[in-house]
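Asks: generate coordinates for the sequence data below:
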Amino acid sequence: MKNISELEPTIVTIFGGDGDLTWRKLMPALFNLHIDGFLPEKFKILSVDMKDIAQEEYNKRHLEGVNKFSRRGKATKKKWKEFEKCITYVQADITNDKSYNNLKNIFNETDKEWDVEASRIFYMAVSPYLIKEIAGHLDNTGIAENSQKHRIVVEKPFGHDLESARELNKVLQGIFSECQIYRIDHYLGKETVQNIMAFRFANALFEPLWNRNFIEQIQINVSEQVGVENRASYYEQAGAVRDMIQNHILQLICLVGMEPPVDLNANSVRDKKLEVLNAIRRFSENDVYVNAVRGQYDKGWIEGQEVKAYRDEDNVDNESLSETFAAVRFYIDNWRWQGVPIYVRTGKRLQEKTSYITIQFKEVPHKIFPSGVRELVDQNLMVISIQPQMGIRIHFEAKKTGLDMRLKPVDMIFNYSDSYKNDPPDAYETLLNDVILGEATLFMRSDQIEEAWSIIMPILDVWASNPPQKFPNYQSGSWGPPEAEALIAHDGFYWHTFTEPLDNSSRLTTK
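Replies: A predicted model of the protein is given here:
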């Protein structure tokens, strides 16, 4: 960690500075970076929005956001007073060059005050359709032209399909160097997701087994109990595949499937991820019918509360065809993973909120223990739990205490909360810190974005041309439609669902 006096003076400009993302995520994350000493000594936040808000009112609202959403809870008066001195609210029409010239004056005055050219970060916390316009105005006014010091951060969704993603890349790369563009995926900032690389490549124990010779199947489960909440207008256009699989889940597949990079340089790591995306099998139309399942939630019960069907949610078409659930069987066609199925499942209004990766190892080649001495016939599993618990569990067989030879499944557990006493940073803290440092490893490169879209476009195209006939097709509070069970059962497997807490007093149970 650099001393704050060694960090470059930085100005973070947030377009959409009074929006929900800034209130819930960005301002709490920046405040925590301030508390932990990760922000430069010379640091300023320009919150740009069209609303007419007094500075005092703006600061008060975002203190409320910090108090509500920060992992630390309520801010102390002293720390907030220090932090709010960095915040300047700027009322602006972001469709007008005049507003950007005003920003340019603020940048120049600040550089003069600090006696140094500050790094400039432009965060697009706005609707996707505004990104091209903002980029154009930044170009027109020349306030983001230094490729070494000026960076832009673009939130997902990055495009709506492959064609629009290519078009957005073309626009941005016509204005900025690729090294200036930080395409953010908050999932990559999660501690357990980052730990996958450390787990695989810092230990001699696991990597020799990490291939088709020892691994039988891989499952990735990202389930949510909530419905669409206040995101219906977005979700109606997106659906589960665009919202989760195209970005978050494909990135998890990259981390699990990638070859060891030569070093931790951003492009070294991203090159290896790109190799995985290139190797993922593309689907023909017939392949989509065999390998992909979609669903939409009906009314049901979640933790004792009755909840609506998706079509009954506010701002949702009562005949909506948007999928709120998707399950897909992928294959990576390369030497390491040929023939190993990767099952992914994601959806809303499912039984639990949880994210985990399950690695199922093959059975031993010769069974010397008869079935009668085994309490349960379980294969070895490795479970990487991302949320709400964070840790890694290895599930294996051991001898049960006693005079006779009887086997019982046991678990070896690494739990973040047991091993580390300090709270892990929020994903946005990690990613914003990396942007400030100019570290791009956890951000998507243009070729990665386009390859990810090319993988899922056959699914989206087939589904668009063949409307579902049975929506809604799963009850809220379930694990999704029965077709998802059939998808994996066809190969002789079943979805692993883990209901035990991640501690050493429990044993992993699957069903």
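Asks: alpha carbons only for contacts and neighbour counts from here, please
Replies: Will do.
Asks: gap between stretch 158-174 and the chain center?
Replies: Averaging C-alpha positions (C-alpha atoms, centre = their mean, to the nearest Å) puts stretch 158-174 20 Å from its chain's average.
Asks: for the stretch 101-250 of the chain, which segments count as strands?
Replies: Using DSSP state E, counting those that start in this stretch, the strands of the stretch 101-250 of the chain run over 119-124, 150-154, 181-183, 215-223.
Asks: in JSON lines, list these along with distance to E236 and mean neighbour count.
Replies: JSON lines is the format used below for the strands of the stretch 101-250 of the chain (distance: least, C-alpha to C-alpha, whole Å; neighbours: other C-alpha atoms under 10 Å):
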{"stretch": "strand 119-124", "distance to E236": "22", "mean neighbour count": "22"}
{"stretch": "strand 150-154", "distance to E236": "21", "mean neighbour count": "22"}
{"stretch": "strand 181-183", "distance to E236": "23", "mean neighbour count": "24"}
{"stretch": "strand 215-223", "distance to E236": "18", "mean neighbour count": "21"}
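Asks: any chance of JSON lines for those strands, columns distance to H496?
Replies: Shown next, in JSON lines, are the strands of the stretch 101-250 of the chain (distance: least, C-alpha to C-alpha, whole Å):
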{"stretch": "strand 119-124", "distance to H496": "38"}
{"stretch": "strand 150-154", "distance to H496": "35"}
{"stretch": "strand 181-183", "distance to H496": "32"}
{"stretch": "strand 215-223", "distance to H496": "8"}
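Asks: relative to R282, which of those strands is closest?
Replies: Each of those was scored for nearness to R282 using C-alpha to C-alpha, and the closest is strand 215-223 (18.2 Å).
Asks: for that closest one, packing partners?
Replies: Secondary-structure packing of strand 215-223 (3 or more C-alpha pairs under 8 Å, 6 or more residues apart in numbering; DSSP states H and E): strand 342-347, strand 354-361.
Asks: what is the shortest one packed up against?
Replies: What that stands for is strand 342-347. Looks like strand 342-347 contacts strand 215-223, strand 325-330 (3+ C-alpha pairs under 8 Å, 6+ apart).
Asks: sorry, back to before: quick one: which of the strands of the stretch 101-250 of the chain is nearest F361?
Replies: Shortest separation from F361 across the strands of the stretch 101-250 of the chain is recorded for strand 215-223, at 4.3 Å, computed as C-alpha to C-alpha.
Asks: following up with a second sequence; could you model it the same way so I can compare the two?
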Amino acid sequence: MSNEKIALFTIFGGTGDLAQRKLYPSLFKLYQKGYLKDHFAVIGTARRPWTDDHYHEVISDSLADLNADQETVTQFASHFYYQSHDVTDAEHYRTLKKLSEKLDAQYGLQGNRIFYLAMAPNFFGTIAQHLRSENILTDNGFNRVIIEKPFGHDYESAKELNDQLTATFNENQIYRIDHYLGKEMIQNITAIRFGNNIWESLWNNRYIDNVQITLSEKLGVEERAVYYDNSGALRDMVQNHILQILSLLTMDQPVEFTENDIDVEKVKALRSLRPLKPEEVATNFVRGQYGAGDDAKAYRDEDKISSDSNTDTFVAGKVMIDNYRWSGVPFYIRTGKRLADKFTRIDVVFKRPVVNIFNHEDVRANDDAATSLDPNILTINVEPTEGFELRMNAKAIGQGFATTPVKLNYSHDAEATAGSPEAYERLLHDALNGDATNFTHWQEVADSWKFVDVIQKYWDEHQPEFPNYRPGTMGPDAADELLRQDGHRWVYRN
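Replies: Predicted coordinates:
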């Protein structure tokens, strides 16, 4: 049975960086694997007056790093068509409709439509409105819209945007991309928890002491300066990526492994987040902004950044979850730019044994032996290494009976990882299949914004002391103090 998917992609923002860096290479990989073959076409739209031939050259250039043979690239690019398009002009949508219907007949697309809005969110509502008013949606196939973040900059703007989209599309037709949900090891969280009784039976406040989520970036704002200065780390990383990871770590087992059942449990987890009172923000969340380093400019000296900007480039926080499973367990989160290295990891720290029978003079190997056992720690390495690490206690080699921590490691094989789908490839394939399991649903977005808005509002009303950390570190000292006041410390320390 063929795995070929049939659809017309219309990419609004087809000349942009996202399309060239992520979408075209991902579609090409689907083409190489046979998921896209004869019955697909792509319309790229943007303001630039490109021709189809120039568009094909751009697509070919975007695939240069894939080392594909030119004949295959040429065949792939022949399915792409370009239309110069003003998203506010209704007449341009009529031209788009004619081209869509022509390609539908030419490639046998059965009325299947995927609209990818790779543009600024302020155009989402306008595009959706014109797709409806100009009758570009079809009756005989599926209609799906994929949108990028940011989905609003607070709850109210997100709700307004959602209302605009749902005036044209049903919720089950809207695919909100969070590329972290397409990462191999993020998807593995569900398999680890619900596929192994050893972990799920311990996955609660009786056995877990704290959980740490770190999304660390080594680079600064780079070409995203204008966007980032209007967003900051809290909105850019915590509201979406980190809270999505948190929901997967904390949700209860779904009835079945289906989109609807998983969404139900994720929403329940997000609704269990303990809301912060304004006066609690300062003791539970830390913000930072990087200064100058040996080889790095201070954030305020970056191009297109105001010299008095108070935008946060680092966030650390303590999140509590008020339900039976997680009551009393702190979830520590942190993310930032210009940190020690680029990596994403999750550290699940288990409680120490209640009694340490080895803490006795007769069984100690020497006077310097530890008086308490190290905690067991399960680490999920998301990137750049993909795999698991379990830290446990064992007897140290030699006379006596001193204990020492040892690590059990598993990393995905490099060859297997090389052939694994990249996040966008995986998510585009899901959208073609009509599977929104690894996309963000509206209620998840709404609950995340409601939690984050309290923090952002408090920060907007209080002047920070920036800059407060050097590039190449793991953020301001206050991030370490956040854990120290609870008797904890970060598992990963620079």
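Asks: for L376 of the first structure, find the nearest of the helices and strands packed on strand 342-347 of the first structure.
Replies: strand 215-223 (18.9 Å).
Asks: turn the helices and strands packed on strand 342-347 of the first structure into TSV, columns for distance to L209 of the first structure.
Replies: Output for these, formatted as TSV (distance: least, C-alpha to C-alpha, whole Å):
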stretch	distance to L209 of the first structure
strand 215-223	7
strand 325-330	20
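Asks: out of these, flag the one nearest A232 of the first structure.
Replies: When those are compared by C-alpha to C-alpha, strand 325-330 sits nearest A232 of the first structure, at 14.7 Å.
Asks: what residues of the closest one count as buried?
Replies: By 16 or more other C-alpha atoms under 10 Å, the buried positions in strand 325-330 of the first structure come out as F325, A326, A327, V328, R329, F330.
Asks: in contact with the most centrally placed residue in the second structure, which residues?
Replies: For the second structure, the residue nearest the mean C-alpha position is Y180 (2.8 Å; C-alpha atoms, centre = their mean). Shown in contact with Y180 of the second structure (C-alpha atoms under 8 Å, 6 or more residues apart in numbering): I186, H241, A423.
Asks: between those, which is nearest Q173 of the second structure?
Replies: A423 (20.0 Å).
Asks: the first structure: which residue goes with that closest one?
Replies: Aligned by TM-score structural alignment, A423 of the second structure pairs with A427 of the first structure.
Asks: what's the answer for K304 of the second structure, then?
Replies: Matched to the first structure by TM-score structural alignment, K304 of the second structure sits across from N315.
Asks: so what's its match closest to, chain neighbours aside?
Replies: Using C-alpha to C-alpha, 6 or more residues apart in numbering and skipping the chain neighbours, the partner closest in space to N315 of the first structure is A232 (5.9 Å).
Asks: count the neighbours of the corresponding residue of the second structure for that neighbour for me.
Replies: By TM-score structural alignment, A232 of the first structure lines up with A225 in the second structure. If you count neighbours by other C-alpha atoms under 10 Å, A225 of the second structure ends up with 16.
Asks: wait, A225 of the second structure sits on D301?
Replies: No - taking C-alpha atoms under 8 Å as the definition, A225 of the second structure is not a contact partner of D301, at 11.1 Å.
Asks: L8 of the second structure belongs to a strand?
Replies: Yes - applying DSSP: H, G, I helix; E, B strand; the rest coil, one finds L8 of the second structure inside a strand.
Asks: against A238 of the first structure, how distant is the residue nearest to N315 of the first structure?
Replies: Computed as C-alpha to C-alpha, to the nearest Å, the A232 of the first structure to A238 of the first structure distance reads 10 Å.
Asks: and if you look at W479 of the first structure?
Replies: Between W479 of the first structure and A238 of the first structure the distance, using C-alpha to C-alpha, works out to 21 Å.
Asks: who's more crowded, these two?
Replies: Set W479 of the first structure next to A238 and count neighbours by other C-alpha under 10 Å: W479 wins out with 22 against 18.
Asks: so which of the helices and strands packed on strand 342-347 of the first structure gets nearest I45 of the first structure?
Replies: Minimum separation from I45 of the first structure across these (C-alpha to C-alpha) falls at strand 215-223, 33.6 Å.
Asks: give me the mean deviation of the closest one from the second structure.
Replies: Aligned to the second structure and superposed, strand 215-223 of the first structure gives a mean residue distance of 0.4 Å (mean C-alpha distance after the TM-score superposition for the first structure).
Asks: alignment lookup: D111 of the first structure to the second structure.
Replies: Residue pairing (TM-score structural alignment): D111 of the first structure is matched to D104 of the second structure.
Asks: can you report how many residues lie near its match?
Replies: Other residues close to D104 of the second structure by other C-alpha under 10 Å number 20.
Asks: can you show me the helices along the stretch 351-494 of the second structure?
Replies: Ranges of helices in the stretch 351-494 of the second structure, per DSSP state H, counting those that start in this stretch, are 414-419, 423-433, 442-461, 477-484.
Asks: can you list these in CSV and add mean neighbour count?
Replies: CSV is the format used below for the helices of the stretch 351-494 of the second structure (neighbours: other C-alpha atoms under 10 Å):
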stretch, mean neighbour count
helix 414-419, 10
helix 423-433, 20
helix 442-461, 18
helix 477-484, 17
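Asks: which ones are touching K318 of the second structure?
Replies: Listed by C-alpha under 8 Å, 6+ apart, the contact set of K318 of the second structure reads N284, F285, P330, F331, Y332, I333, L482.
Asks: alignment lookup: Y469 of the second structure to the first structure.
Replies: Using TM-score structural alignment, the partner of Y469 of the second structure in the first structure is Y474.
Asks: and of the contacts of Y180 of the second structure, the nearest to A370 of the second structure?
Replies: I186 (34.9 Å).
Asks: roughly how far is stretch 467-482 of the first structure from the heart of the chain?
Replies: Offset of stretch 467-482 of the first structure from its chain centre (C-alpha atoms, centre = their mean): 25 Å.
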